[in-house]
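S.K.: Turn this into a model:
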Amino acid sequence: MRATLERAHLLKSLSHVHRVVERRNTIPILSNVLLRAEGGELRLKATDLDLEVTETVPAMVEAPGATTVPAHILHDIVRKLPDGAEISLETSGDGSTLAVRAGRSRFSLQMLPEGDFPDLTAGSFTHSFGLPAQDLKRLIERTQFAISTEETRYYLNGIYLHTVDGRDGTMLRAVATDGHRLAQAERAAPAGAAGMPGIIVPRKTVGEIQRLLDEPESTVAIELSDSKIRLTFGPVVLTSKLIDGTFPDYGRVIPQSNDKEMRVDRDLFATAVDRVSTISSDRSRAVKLSLSEEKLVLAVNNPDSGSATEELVIEYSATPLDIGFNARYLLDIASQITSGEAVFRFADPGSPTLIQDGGDNGTLYVLMPMRV
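M.R.: Modelled structure (predicted):
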């Protein structure tokens, strides 16, 4: 194999694919990136057996071929080469090393045979559709923070993507929950999504998708089955296994009759919660909300460090209510509200609270209260 290409092209592609590779691997080939040069392009591929990313970049191919080399080392080499450099990649005659040349720099990397590199793309996909990148990004951003990190409840370690029939037709909905809070976002289902199986996209895959959504005006091609998903972002193709589990019936925890409504300025509320929670203990992070007509008092009491209170003007006309929440969870939800007004709907101090964006009917959040 012998190919020449621009540093900028190679670095961008390596930055996409090398993130999939775990720093520590018991299987040596999984530490490598597959390089295949043919037909005027270089294709790069990396996998961890659950997630695979491939990208194609233009290259001047003098001798076609393929090999694998350590992904993180190659990325670090290319990253440290000067801007505008032209990089030459050439395998040795005995097939043991890859020579990387740029200007006066020379590197020799140990290779492993490309025939040993695993392929994740086998199998067929039952559904395919296109989704604007900005819509996919919104679905992920509005729900990602609520993904559980508790490995024993593995079926919560991702975003549940499925279709539902609503008043405005079929909707594509994303849901995530960790048992303490729930986040839901939806948009009109694109053509081809109707009837798709409900799938749980793993947390690591969600993070990689987010990083690849760097062109908001583009459209992402999505193909899926009940066990895999494949997304195509221009020259980048991401294929991932799905979480094999059943997502819980989240509809049962979404309150339907919370009748105590509070409307508050999102920015004022978030900064006030952040200020008073300075006093809270790292363990509980509890903040108490005391609601009365047109007034909200935020209070934190920590026996070890002191107390704090702050008052806000709100829209509220129901009976007075005292309720406690984890301050971190409140701030996470507030950061997803973009319209400037947060709408809280309460039932009582022990029941889940419904939180919505005053200007976005496509999202909702549920937060479990705490004892304070």
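
S.K.: okay, CA-based contacts and neighbour counts for the rest of this
M.R.: OK.

S.K.: show me what contacts the nearest residue to residue 299 once chain neighbours are set aside?
M.R.: Leaving aside its chain neighbours, residue 299 sits nearest to residue 309 (4.3 Å; criterion: CA to CA, 6 or more residues apart in numbering). Neighbour list for residue 309: 276, 297, 298, 299, 300 [criterion: CA atoms under 8 Å, 6 or more residues apart in numbering].

S.K.: Reduced to three states, what does the third one come out as?
M.R.: Pointing back at residue 298 there. Assigned with DSSP: H, G, I helix; E, B strand; the rest coil, residue 298 falls in the strand class.

S.K.: next up, for comparison:
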Amino acid sequence: MKFKADRSTLIRALAHIQSVAEKRNTIPILANVLLSVEDGTLRLTATDMEIAVVEEVAAEVLRPGAVTAPAAVLYDIVRKLADNSVVELDHPGSDAPLALRAGKYATSLNVLPVDDFPSMVAGDLPNTFRIATATLRGLIDRTRFAISTEETRYYLNGIFLHVAEGPLGQMLRAVATDGHRLARVETEVPAGAEGMPGVIVPRKTINELRKLLDEGTSDIEVNLSDTRIQFRAGSVLLTSKLIDGTFPEYERVIPKGNDRILRVGKRDFADAVGRVAAISQERSRPVKLSVSPNLLTLSAISPDQGMAKEELDENSVVYDAPPIEIGFQARYLNDITDQIENEVEFAFADSAAPTLVRDTNSPSALYVLMPMRV
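M.R.: As a prediction, this is how the structure comes out:
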């Protein structure tokens, strides 16, 4: 195998695939990228047996063939080459090393047999639809912060993507929760997605997909079954297993009767939370909200550092209901307000019940936040 490719083309493709390759794995071949060339095309493939990424780019093929090489090392070498370099990769076959040349630079990399590289076959994916890149990006960005990292509750380690009935008919929903907060965002059902099964897309897949959504592709092709999902974004194909589990009945935890409504400017609120929470270095530091008509007082106490308090008045607060005091983890408040543009709406029931949070400018998204004792 022998080919030449522009450094800019090669580095972009390697950036997509190298993070999928497992750097610390008991199976050495999973740390490698499969490079195969023929008919003017270079195909790069990486997999960890849960996810596979394939990208095709243009190359000058001097001798067709295939080879595997350490993904992280190859990426690091190409990343440090001059921007306008032409990279030549030459593998004569067998157990010989892979030679890399660019200008006056030359190195060689050990390879592993191509036959050892696993094939992650997607199988039959009967459900197919296309979704605008901006729409999919919004579904991910406004929910993934709530994905659980607790491995024992593996069925919460992803985003639940499904079609559900809403007030205006069927909607495509993305839901994530870690038991402390919940994010639910919905959009119109794309043509072809109406009969799709509800699937849980793993956290790592979500993170890899999110990187591809900044590449400028206008829309994404989605193919899925009840066990696998595949995304095609331009020249990149991302295939992933789905989480084999049942997502909880999240609608049960969305409060319906919360009638104490607080509206507050997002920027004023987020900045005040940050300043008040700075008194404590604890990761789970609570912030207390004391709400009365058109007045919001935020406060936090640290046994070691003291106390901090800030008031927001009628210039940024609207509230006309009985007073309430309620506490939340500062980081959770920030995670939710980061998804909101201008004005945050809190709907309280009492100091111990789940609170509903909305963006007043975006009815397609809602968040649920469990309170803390303060």
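
S.K.: Next one: the residue nearest to residue 299 of the first structure from residue 319 of the first structure, what distance?
M.R.: According to CA to CA, to the nearest Å, residue 309 of the first structure stands 21 Å off from residue 319 of the first structure.

S.K.: now residue 243 of the first structure
M.R.: Per CA to CA, residue 243 of the first structure is found 44 Å from residue 319 of the first structure.

S.K.: So for those two, which sits in the more crowded spot?
M.R.: Remark: of residue 243 of the first structure and residue 319, residue 243 carries more neighbours, 23 against 9, as counted by other CA atoms under 10 Å.

S.K.: Can you tell me the element the closest residue to that one other than its chain neighbours falls in?
M.R.: Leaving aside its sequence neighbours, residue 243 of the first structure sits nearest to residue 200 (CA to CA, 6+ apart; 5.4 Å). Per DSSP states H and E: residue 200 of the first structure is located in strand 199-202.

S.K.: name the helices or strands packed onto that strand?
M.R.: Under the contact definition 3 or more CA pairs under 8 Å, 6 or more residues apart in numbering; DSSP states H and E, strand 199-202 of the first structure sits against strand 158-166.

S.K.: Superpose on the second structure and give me the mean offset of the strand it packs on.
M.R.: When the second structure is superposed, strand 158-166 of the first structure averages 0.8 Å from its matched positions, counting by mean CA distance after the TM-score superposition for the first structure.

S.K.: got the residue ranges for the strands in the stretch 201-350 of the first structure?
M.R.: Assignment of strands within the stretch 201-350 of the first structure using DSSP state E, counting those that start in this stretch yields the ranges 219-224, 228-233, 236-241, 260-265, 286-292, 295-302, 306-313, 321-326, 341-346.

S.K.: Now do the strands in the stretch 1-150 of the first structure.
M.R.: Assigned by DSSP E, counting those that start in this stretch, the stretch 1-150 of the first structure shows strands spanning 2-6, 32-38, 41-47, 51-58, 60-63, 65-70, 86-91, 97-102, 105-110, 127-132.

S.K.: Please enumerate residues in contact with the longest one?
M.R.: Translated: strand 51-58 of the first structure. Strand 51-58 of the first structure is contacted by residues 5, 9-10, 13, 16-17, 20, 40-47, 120, 205, 235-241 when judged by CA under 8 Å, 6+ apart.

S.K.: what does it correspond to over in the second structure?
M.R.: On the second structure, the counterpart of strand 51-58 of the first structure by TM-score structural alignment is residues 51-58.

S.K.: Was I right to think residue 8 of the second structure contacts residue 83?
M.R.: Yes - contact criterion CA atoms under 8 Å: residue 8 of the second structure and residue 83 qualify, at 6.6 Å.

S.K.: The two: which has the busier surroundings?
M.R.: It is residue 8, of residue 8 of the second structure and residue 83, that has more neighbours when counted by other CA under 10 Å, with 17 against 12.

S.K.: Next, the contact list for that one, please.
M.R.: 83, 84, 85.

S.K.: Next up, the contacts around the second one.
M.R.: This points to residue 84 of the second structure. 6, 7, 8.

S.K.: Distance to residue 71 of the second structure for the residues you listed - can I get that in a markdown table?
M.R.: As requested, the contacts of residue 84 of the second structure are arranged in a markdown table below (distance: CA to CA, whole Å):
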| residue | distance to residue 71 of the second structure |
| --- | --- |
| 6 | 18 |
| 7 | 15 |
| 8 | 16 |
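
S.K.: any idea which of the residues you listed is closest to residue 29 of the second structure?
M.R.: Distance to residue 29 of the second structure, by CA to CA, is smallest for residue 7 among those, at 24.4 Å.

S.K.: Distance of the closest one relative to residue 196 of the second structure?
M.R.: 40 Å.

S.K.: for residue 83 of the second structure, what are its contacts?
M.R.: Applying CA under 8 Å, 6+ apart, the residues near residue 83 of the second structure are 7, 8.
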